[in-house]
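S.K.: What shape does this take:
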Amino acid sequence: MCDTRCETTIGLVLTVDLARVSFTRFAVPVAAEDVWTSDECEIGFPATQLVPSWTARTAPGAWIEVALRARAASGARTKWYVMGRWSEAGDPRMSVPGQGDVDGDVAVDTFVARRPVVAYQVRVTRHGAGALVTGLGVMASALPRHPVTPSDPLAAEAVELAVPRHSQHVHAGHHPRFDGGGVNWCSPASVAMVLGYWGRGPEPGELDWVGADDPAPIVDHAAMGTYDVSYQGTGNWPFNVAYAGRYGLAGFVTRLRSAAELESFVRAGIPVITSQSFKSHELPGSCYSTNGHILVVVGFTAGGDVIVNDPAAPRDDEVRRVYPRAAYENVWLRSSGSGGIAYVLHPPGHPLPPCTDGNW
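M.R.: As a prediction, the model looks like this:
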């Protein structure tokens, strides 16, 4: 069982059309040894995926490694899987491929179990002097096999947060060493928007390398700060959370299970970054298809439809879009996509909405 070093909330056994999710926060002691290992944490149901996320500060030359191992219902434990090596400077900043075995594998940022697991441990190894872990969480989940059941709006009043708007496509061809902008930069563009909403981000001197004619240097900086040299992309979920942590935000990756849960965050003043995939006809108004895309949910109309800042728009002034609630909820929550994945980024003092089902 978990001890006082982690705060655990266990997901309820839900109806078959909802994911089961358990999110656990850990407090890594400042004075811990270079290798810190949690106690074993019970999940509460047979899980098929584990996703850690973290925020940390690393001095030049310092970095951290985050690893997980799990226990099956039979009692057998897996080996340790490395879930990421990370530093602010990017030396290193990488996922670790080629770890698959009979128990599971690591798909960039997600441990995918080949047999369900019921408990896990997390390990943080600090390399070099001056690495401080400021936040650590692990999300365990089991995705449903059945269609999504639409949720009802929480309120009849519209809400919309004043989140800056950045198109990823105005950066097409920028900085090929960080995956070249354009279609590949949906995640850093979304994180840059949320940083701007909270009044956080790099100082002007940190942007000198970007180029004077760049329409939004903060997006290029976010791409540089999230780029995974192994995956060769900027879409590593925990790396995007860790990048925001450089600028004083708390953050985590989890699964939300309805647009109503998403709406509760927005009505608490917190924009949420979500991951989804779809064909253009499945999400009216999108005008594009995608195998995986990140955008920012910034509001809800009086009728409950979803207001987003979608960086897939060709220009900044077209980024704001309204998507039908049921269509958006379907493409976001279904298990053939990312299954309700969300990045939640907020100042540490800003309260989260009440949670009753254990996923934040």
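S.K.: CA atoms for contacts and neighbours, from now on please.
M.R.: Noted.
S.K.: Tell me where the stretch 151-300 of the chain has helices.
M.R.: Here the stretch 151-300 of the chain has its helices, by DSSP state H, counting those that start in this stretch, at 186-197, 217-226, 237-245, 259-267.
S.K.: so what does the longest one touch, helix or strand wise?
M.R.: Using 3 or more C-alpha pairs under 8 Å, 6 or more residues apart in numbering; DSSP states H and E as the contact test, the elements touching helix 186-197 are helix 217-226, helix 237-245, strand 290-300.
S.K.: most neighbours per residue, which of the ones you listed?
M.R.: With neighbours taken as mean count of other C-alpha atoms under 10 Å, those reach their highest mean count in helix 237-245, at a mean of 27.
S.K.: re the thing from before, looking at the helices and strands packed on helix 186-197, spot the one closest to residue 334.
M.R.: strand 290-300 (12.7 Å; C-alpha to C-alpha).
S.K.: Helix or strand next in line after the closest one, which one?
M.R.: Using DSSP states H and E, the helix or strand that follows strand 290-300 in sequence is strand 306-309.
S.K.: what separates that next one from the chain centre, distance-wise?
M.R.: Centre-to-centre, strand 306-309 and its host chain are 18 Å apart (C-alpha atoms, centre = their mean, to the nearest Å).
S.K.: one more to line up against the first:
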Amino acid sequence: MSRARQPSPGADRRPAGSDRPSRRSLLTVAVAATVAGGAGPATADVTGGTGSSAAPARPVDHRSWTTYADWRTGTARGTRAVAGVRPGLVIGAPAGTTDYTDPHTGTTAAWEYATWTSPAHRPAVPSTEAIVSWNAHTPAGTWLQIELRGTYSDGTDTPWYVMGRWAAGDQDIRRTSVDDQSDGRSTVWTDTLALDDASTGLRLTSYRVRLTLYRRPGTKRTPTVWRVGAMGSDIPDRFTVSASVPGLARELSVPRYSQEIHLGQYPEYDNGGEAWCSPTSSQMVIEYWGGRLTPEQLAWVDPAYADPQVCHAARYTYDHQYAGCGNWPFNAAYAATFDDLRGVVTRLTSLTDLETLIAAGIPVMTSQSFLEEELTGAGYGTSGHLMTVIGFTAQGDVIANDPYSATNEAVRRVYPRREFENVWLRTKRHDASGKVVSGTGGVCYLYFPARLSAPRRRALAAVGVR
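M.R.: Take a look at the predicted model:
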């Protein structure tokens, strides 16, 4: 028996040529019912170092606003910056009150609001895509809207695109992406702003981010935003990528969780565990960094279910418009709800980048799509799947915690370096019917402590994250 799985939203949602896919792509190859996986304990460090080949100019630019000085720039209407160990942005004196009708509940409520608009950022690479991510605390009775406005290379602007309406909980609003946003030259695909036809030479040459912080009228509660930023990129169309030279053998001890043991659990969150690759991967890395959920937080989960924290991650990453748990920024924002954790969405350019991060002890969640025969040892094909890279063998092959596994013990896999690098970094591929569709081009999630050691700070800076 085979089963279909819904992909993460970033996979195959942009047009290839003139063909524009539906908002939610389907599995390209049926997933095998039983997936063989290599079990065995994670090991300690073997060697260090990274490849010595010179890296090409990075086609990726990541800019985040995180410091007290950052929050004091831009334009504030009712927000104020707060200093401290973890500087942030809060509501000071609200700019006004507005009504919001939640499209997923039909409930209309009044909210006080305040806004902050970043200065214009000119990315080092004029971009064809942009993905926003944020880290925030939203106590009950508060939520956020995150928008992005780009400037095209011809000097005109995009609209203010809504990149997410988000709360850590799900009682005040339903966290949601917003469909049907386009100006005829660019379109928002769930969590990614993409130019409709990059072949015209049109690019995004700068952008601004706008935050709107909401709270119930008459209260003193406020969201606190610690980080907001965007990744702009111009990844060329390619079916294959150049091979990198192995330069590291190390394996991190990352918890292993299977999404498959959750089949049928809480189907209101995208059909249960069958589609939970993203929150399952997120939970592995959150726990690697010491993030733990309390018994009170998990009390809603059926006590008969193993690994209730995976069910919790699915619920609190769920995007009610996309109707799935794979919204990239929602996963990063969920990670940052844990004490002392930060999360960003970015792109890496090679396995050398991955080696740099693994050498510093930072696991990486990667998004890829492939036919079964394109990734030896997977035993399935997918149009979008998240897994966690935890290391490299002495031969340079990729060690991954792949949540599409029959058991927790089977989660650890070793994938051929060349095959993994290609299915992760390419931007074009052929699906099972031979049609040209898009690949994710190196997209990944990075979670890391709020207080970084110097080696980890250098590793993140080396891949453009500060």
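S.K.: And the TM-score between them?
M.R.: Here the TM-score for the pair of chains, by TM-score structural alignment, normalised by the length of structure 1, is 0.92; 343 aligned residues with a C-alpha RMSD of 1.6 Å.
S.K.: Looking at the helices of the stretch 151-300 of structure 1, which is nearest to residue 21 of structure 1?
M.R.: Comparing the helices of the stretch 151-300 of structure 1 by C-alpha to C-alpha, helix 259-267 comes nearest, at 13.0 Å.
S.K.: Just send the helices and strands packed on helix 186-197 of structure 1 back as a markdown table, with distance to residue 162 of structure 1 too.
M.R.: Listed next are those as a markdown table, based on distance: least, C-alpha to C-alpha, whole Å:
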| stretch | distance to residue 162 of structure 1 |
| --- | --- |
| helix 217-226 | 17 |
| helix 237-245 | 18 |
| strand 290-300 | 8 |
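S.K.: Mind putting the helices of the stretch 151-300 of structure 1 into TSV with distance to residue 38 of structure 1?
M.R.: What follows is these, written out as TSV (distance: least, C-alpha to C-alpha, whole Å):
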stretch	distance to residue 38 of structure 1
helix 186-197	29
helix 217-226	26
helix 237-245	19
helix 259-267	29
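S.K.: between these, which one is nearest to residue 350 of structure 1?
M.R.: Ranking the helices of the stretch 151-300 of structure 1 by their distance to residue 350 of structure 1 (criterion: C-alpha to C-alpha) puts helix 259-267 first, at 11.1 Å.
S.K.: which non-adjacent residue is nearest the equivalent of residue 229 of structure 1 over in structure 2?
M.R.: Taking TM-score structural alignment as the criterion, the aligned counterpart of residue 229 of structure 1 in structure 2 is residue 320. By the measure of C-alpha to C-alpha, 6 or more residues apart in numbering, the closest residue to residue 320 of structure 2 outside its immediate chain neighbours is residue 176, 5.2 Å from it.
S.K.: And for residue 90 of structure 1?
M.R.: residue 225 (7.1 Å).
S.K.: is it true that the one you found touches residue 243?
M.R.: Yes: counting by C-alpha atoms under 8 Å, residue 225 of structure 1 touches residue 243, with 6.0 Å between them.
S.K.: can you list residues touching both of these two?
M.R.: Taking C-alpha atoms under 8 Å, 6 or more residues apart in numbering as the criterion, residue 225 of structure 1 and residue 243 both touch residue 88.
S.K.: ok, back up a step: ok, how many other residues are close to the residue nearest to residue 320 of structure 2?
M.R.: Number of residues near residue 176 of structure 2 (other C-alpha atoms under 10 Å) recorded here: 27.
S.K.: which residue in structure 1 lines up with it?
M.R.: Under the alignment (TM-score structural alignment), residue 176 of structure 2 pairs with residue 94 of structure 1.
S.K.: again with residue 65 of structure 2
M.R.: Checking TM-score structural alignment: residue 65 of structure 2 goes with residue 26.
S.K.: Tell me who's in contact with its match.
M.R.: Neighbouring residues of residue 26 of structure 1 by C-alpha under 8 Å, 6+ apart: 5, 6, 7, 38, 135, 136, 137.
S.K.: This completes my enquiry, with thanks.
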